[in-house]
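Trainee: Sequence and predicted structure are below.
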Amino acid sequence: MTSTLNRTDAQITIGEAITRLMPAGVPFRFTAYDGSTAGPADSPIHLHLNNERGLSYLLTAPGDLGMARAYVSGDLTLDGVHPGDPYEAMLLLQRESGFKIPPPAEAFAIVRGLGWSHLKPPPPPPQEALPKWRRLLEGFRHSKGRDAEAIHHHYDVSNRFYEVVLGPSMTYTCAVFPTEDASLEDAQFAKYDLVCRKLGLQPGMRLLDIGSGWGGMVRHAAKHYGAEVVGVTLSREQAAWAQDAIKRDGLDEVAEVRFGDYRDVRDTGFDAVSSIGLTEHIGIRNYPSYFAFMQDKLVPGGRLLNHCITRPDNSVTDTGAFIDRYVFPDGELTGSGRIITEIQNLGLEVRHEENLREHYALTLKGWCENLEANWDECVREVGEGTAKVWGLYMAGSRLSFERNEIQLHQVLAVKPDRDGNARFPLRPTWLG
């Protein structure tokens, strides 16, 4: 390793610091603005630290948040993979990285050797949401105002950006792949069709779809099952796009997507309620009121289907620093057991549940492929920093689903009548 800096005995190069933090070996090529290096020269993955601001990001927010700040800002560059799909680099880092948090004395020596001036935090990139304590100015966690701001941060990026990344279905939730080589569009159709069949939809039935996004479920249920559907989303841009799509499909007499909070829906008497990808946003302490809301909307014998990301266990956890600041502010996850418990505690009867985590890994793979293939247009639409956030987030999430660090569960429940009649078939009609 070499360095262009004038050194004292206490000084160390950035490459030396990386090597000390990875005593088992650096699995990638690392170079830095001070001229130092680490890791094998022939590695297909090359990280380069461009400047002092990047070093300050790494030192003041160790872990994924600091790495994300430096990468999104362009202070840390990654060669060997496309920024729209950095999956292979993340796979290498997770499999072979021997990073260890050093003892306090060692950490002190590393920071001293790199320079105390780097402990002054630079301003975060503009794509980053406020820290949790600052969000209190928008209301308590999962208040209507704060939820609206969190949804705006993530979903009101650009409808055109989503059209390119998600594809024609405009569906930003886990697809269901009938075969591993099925197209993303066919898999999204299969997901909506599976939900409709689980809910037992028939012509003339009334469906409430909460957290309806761009209206994919709303339009599918109305078009293919003859249902009368009301959808609701907290994203103004999603609602406007969905209403235009409903009109284009000639479904405006039987379907609508409203802009607003699901808690403000006053309609009742629905035969079915679907919630696809909303539970992650509502807060675990709000589960009882969330599922009670669905229960109150259903007629006796009505069904609800909840589709959401979960943890492999039933602990209550936040989504992590990077996801919280850049992707889903205020997001919380727990296991399917906790979800089923809350549903059952209300007197609803759970009839079926399944884990689709492999399907979400394939879905994310498809979205990354779309982002990579349309990178220049996406950058023109939202800027390079935001496009990098999405590549990082989707590739990392794909890896987490593959490694069983997160899961995707569908839970189907029914509201029995006062005599216990669930009006449910003896065997599931959606299988086979």
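Mentor: Okay, I see it. Residues are numbered from 1 along each chain as shown.
Trainee: From here on, just use CA atoms for contacts and neighbour counts.
Mentor: OK.
Trainee: Now for residue 364: which residues touch it?
Mentor: By C-alpha atoms under 8 Å, 6 or more residues apart in numbering, the contact list for residue 364 reads 394-395, 397-398.
Trainee: now do 10 Å
Mentor: 85, 166, 172-175, 184, 370, 391, 393-399, 401 (C-alpha atoms under 10 Å, 6 or more residues apart in numbering).
Trainee: Narrow the residues you listed to just the buried residues.
Mentor: 85, 166, 172-175, 184, 370, 391, 393-399, 401 (16 or more other C-alpha atoms under 10 Å).
Trainee: Which of the residues you listed fall within strands?
Mentor: Within the buried ones among the contacts of residue 364, no residue falls in strands by DSSP state E.
Trainee: what packs against the lengthiest helix in the chain?
Mentor: Ranked by residue count under DSSP state H, the longest helix found in the chain is helix 384-402. On a contact count with 3 or more C-alpha pairs under 10 Å, 6 or more residues apart in numbering; DSSP states H and E, helix 384-402 meets helix 64-73, helix 87-96, helix 321-326, helix 357-373, helix 375-382, strand 407-414.
Trainee: how close does residue 143 sit to residue 326?
Mentor: 20 Å (C-alpha to C-alpha, to the nearest Å).
Trainee: The two: which is more packed in?
Mentor: residue 326 (23 against 13; other C-alpha atoms under 10 Å).
Trainee: In the stretch 1-150 of the chain, what residue spans correspond to helices?
Mentor: 14-21, 52-60, 64-73, 87-96, 104-114, 132-135, 144-155 (DSSP state H, counting those that start in this stretch).
Trainee: buried ones in the longest one?
Mentor: For helix 144-155, the neighbour count (16+ other C-alpha under 10 Å) marks 144, 146-151, 153-155 as buried.
Trainee: try the first one
Mentor: By neighbour count, and taking 16+ other C-alpha under 10 Å as the criterion, the buried residues in helix 14-21 are 14-21.
Trainee: for stretch 154-165, same thing?
Mentor: For stretch 154-165, by 16+ other C-alpha under 10 Å, it's 154-156, 159, 161-162, 164-165.
Trainee: then this one, side by side with the first:
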Amino acid sequence: MTTDVGIRLSIADALGRLMKDGLPFRFEAFDGSVGGPEDAPITIRLLNERGLAYLMTSPGDLGFARAYVSGDLELEGVHPGNPYDAMVLMMSQLRFKMPSAPEMLQIIRSLGFGNLKPPPPPEEEHLPKWRRALEGLRHNKKRDAEAIHHHYDVSNRFYELVLGPSMTYTCAVFPTLESTLEEAQYEKYDLVARKLNLQPGQRLLDIGCGWGGMVRHAAKHYGVKVLGVTLSQEQASWAQEEIKRQGLEDLAEVRFMDYRDVTETGFDAISSIGLTEHIGVKNYASYFTFMRDHVKTGGRILNHCITRPHNKTMSTGAFIDRYVFPDGELNGVGRITTAAQDVGLEVRHVENLREHYAMTLHGWCDNLVEHWDEALEEVSLGRAKVWGIYMAGSRLAFERNEIELHHVLAVKADEMGNADWPLRPDWLS
């Protein structure tokens, strides 16, 4: 294919040159050019040159996110609190191709070499990895605290609107397709309690406890004395207030602290619900060693975390790393179980709940849409948009088995191999 590099392309024409199968959506640009089907259910509008510069300097999800979050790119046909249909369309039908060198030169010349200078990122974006490295190695205590602060210390009221009354920011377990989100979150906590075989008078340590949902559930429904720890000051404050409101102070406590600083030992059980994603693969050994050393012989450990459908160590994508979970890392369940086994824990049961997380995210998006106006009183429009595309995109990833959610249940057996374990799982009844 020959290309006349002297011809100046419109923005829509330049975008079309990069598509294998054409545009699956309607595209409108600030230079007046348009592309894609007129009757497409989704319209994408590029409003200004800053948005174009974002797209040119960070091709892919990061550039799209920057333009969208900053308001330089609009989506018509979906609510910003739940752009799921737009994500499905783009991820299913958007196919890029690599143009020839002359074509690429023509595209860049048409769009303007000046747009290859990156604009400042939106204020909602976290520092790049090289800047974070100035705080020390990944997953040291200071850097972990900053990463957690970026995501969780936003607004407790905003989280109440999105997560619902349970204030639970982890995968629910839906007993039926008709179950509500709140029913499913109750079932999740109860399933964890049953898997741990919690009994009145026992002691439970819940690391990465969030707003204390598991802490309160175990204390209230199982009579267990529970300590929860979180690196988010906002979460700890909210959780302690809720514990007092429910009259559970004698049994439940949430502390603002790193789990690695917990000095108490001899717990009957340990739960970790949604923490492993933050600790780093290189720290799996010390993480499971901590749990092994803090649970009594015969005690059970339940690890609940997002996983990959393979066992290759991978950081999260650019958008997730800069806007959602800085320094997050995911791996497969095989790597999780190996790490637990290698420190002497006996893995007894593994369960994949990925469809449940897709349903959970659907519920959170519905909550955000329903409470959109109130949510904007708590956070910036850009922050709310981040949550919409993050949750909708994650829902799609769980549906497509690009990511999974696993429970790994282990026990600290005694020297003779006695695990005090039933012949068959007793948590299903």
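Mentor: Structure's in. What do you need? Keep in mind that what you see is a predicted model, and the values were worked out from it rather than measured.
Trainee: Report the TM-score for the pair.
Mentor: Superposed pair, TM-score by TM-score structural alignment, normalised by the length of the second structure: 0.98. Supporting alignment: 426 aligned residues with a C-alpha RMSD of 1.1 Å.
Trainee: of the buried residues of stretch 154-165 of the first structure, closest to residue 243 of the first structure?
Mentor: residue 159 (13.2 Å; C-alpha to C-alpha).
Trainee: What's the separation between the closest one and residue 377 of the first structure?
Mentor: Taken as C-alpha to C-alpha, the span from residue 159 of the first structure to residue 377 of the first structure is 13 Å.
Trainee: burial measure for residue 381 of the second structure, as a count.
Mentor: 18.
Trainee: ignore the last one, residue 124 of the first structure
Mentor: By other C-alpha under 10 Å, the residues close to residue 124 of the first structure number 15.
Trainee: try the one 3 residues further on
Mentor: For residue 127 of the first structure, the count of nearby residues is 17 (other C-alpha under 10 Å).
Trainee: Distance check, the corresponding residue of the second structure for it against residue 353 of the second structure.
Mentor: Using TM-score structural alignment as the criterion, residue 127 of the first structure maps onto residue 124 of the second structure. Going from residue 124 of the second structure to residue 353 of the second structure by C-alpha to C-alpha gives 31 Å.
Trainee: and what of residue 119 of the second structure?
Mentor: 40 Å.
Trainee: Comparing the two, which shows the higher neighbour count?
Mentor: residue 353 (20 against 15).
Trainee: And that one, what's its match in the first structure?
Mentor: Using TM-score structural alignment, residue 353 of the second structure sits opposite residue 356 in the first structure.
Trainee: In contact with the residue lying closest to that match once chain neighbours are set aside, which residues?
Mentor: Among residues not flanking residue 356 of the first structure along the chain, residue 408 sits closest, at 5.1 Å (C-alpha to C-alpha, 6 or more residues apart in numbering). Listed by C-alpha under 10 Å, 6+ apart, the contact set of residue 408 of the first structure reads 173-174, 277, 307-312, 335-336, 354-361, 401.
Trainee: Repeat that for residue 212 of the second structure.
Mentor: 166-168, 206, 226-230, 235-236, 238-240, 242-243, 252-255.
Trainee: From the residues you listed, which land in helices?
Mentor: 235-236, 238-240, 242-243.
Trainee: Looking at the buried residues of helix 14-21 of the first structure, spot the one nearest residue 432 of the first structure.
Mentor: Taking the buried residues of helix 14-21 of the first structure together and measuring to residue 432 of the first structure by C-alpha to C-alpha, the closest member is residue 21, at 52.2 Å.
Trainee: could you list every residue that touches that closest one?
Mentor: 15, 98-102, 106-107, 110.
Trainee: Strands of the stretch 201-350 of the second structure, start to end?
Mentor: In the stretch 201-350 of the second structure, the segments counted as strands under DSSP state E, counting those that start in this stretch are 203-207, 225-230, 252-256, 267-273, 295-307, 314-315, 329-330, 346-352.
Trainee: Tell me what angle the longest helix of the first structure forms with helix 87-96.
Mentor: Interaxial angle of helix 384-402 of the first structure relative to helix 87-96 (axes from the mean of the first three to the mean of the last three C-alpha atoms, to 10 degrees): 50 degrees.
Trainee: Kindly name the residues of the second structure that line up with helix 384-402 of the first structure.
Mentor: With TM-score structural alignment as the criterion, helix 384-402 of the first structure aligns to 381-399.
Trainee: Check stretch 156-170 of the first structure too.
Mentor: Counting by TM-score structural alignment, stretch 156-170 of the first structure corresponds to 153-167 in the second structure.
Trainee: Distance from the chain centre to that stretch, please.
Mentor: 15 Å (C-alpha atoms, centre = their mean, to the nearest Å).
Trainee: ok, back up a step: now, which of the contacts of residue 21 of the first structure sits nearest residue 77 of the first structure?
Mentor: residue 15 (15.3 Å).
Trainee: Identify the residues contacting the closest one.
Mentor: 1-3, 21, 26, 30-32, 34-39, 49.
Trainee: same thing with residue 147 of the first structure?
Mentor: 138-141, 153, 234, 261, 281-283, 329-331.
Trainee: hmm, try it at 6 Å
Mentor: Applying C-alpha atoms under 6 Å, 6 or more residues apart in numbering to residue 147 of the first structure gives no contacts.
Trainee: and the gap between the counterpart of it in the second structure and residue 388 of the second structure?
Mentor: If you follow residue 147 of the first structure across to the second structure using TM-score structural alignment, you land on residue 144. Going from residue 144 of the second structure to residue 388 of the second structure by C-alpha to C-alpha gives 24 Å.
Trainee: thinking again about what came up before, export the buried residues of helix 144-155 of the first structure to JSON lines and tack on distance to residue 221 of the first structure?
Mentor: Converted to JSON lines, the buried residues of helix 144-155 of the first structure look like this (distance: C-alpha to C-alpha, whole Å):
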{"residue": "144", "distance to residue 221 of the first structure": "28"}
{"residue": "146", "distance to residue 221 of the first structure": "31"}
{"residue": "147", "distance to residue 221 of the first structure": "27"}
{"residue": "148", "distance to residue 221 of the first structure": "26"}
{"residue": "149", "distance to residue 221 of the first structure": "29"}
{"residue": "150", "distance to residue 221 of the first structure": "28"}
{"residue": "151", "distance to residue 221 of the first structure": "24"}
{"residue": "153", "distance to residue 221 of the first structure": "28"}
{"residue": "154", "distance to residue 221 of the first structure": "26"}
{"residue": "155", "distance to residue 221 of the first structure": "23"}
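Trainee: what about the equivalent of residue 102 of the first structure over in the second structure, distance to residue 57 of the second structure?
Mentor: Taking TM-score structural alignment, residue 102 of the first structure has residue 99 as its aligned residue in the second structure. Residue 99 of the second structure is 17 Å from residue 57 of the second structure, where distance means C-alpha to C-alpha.
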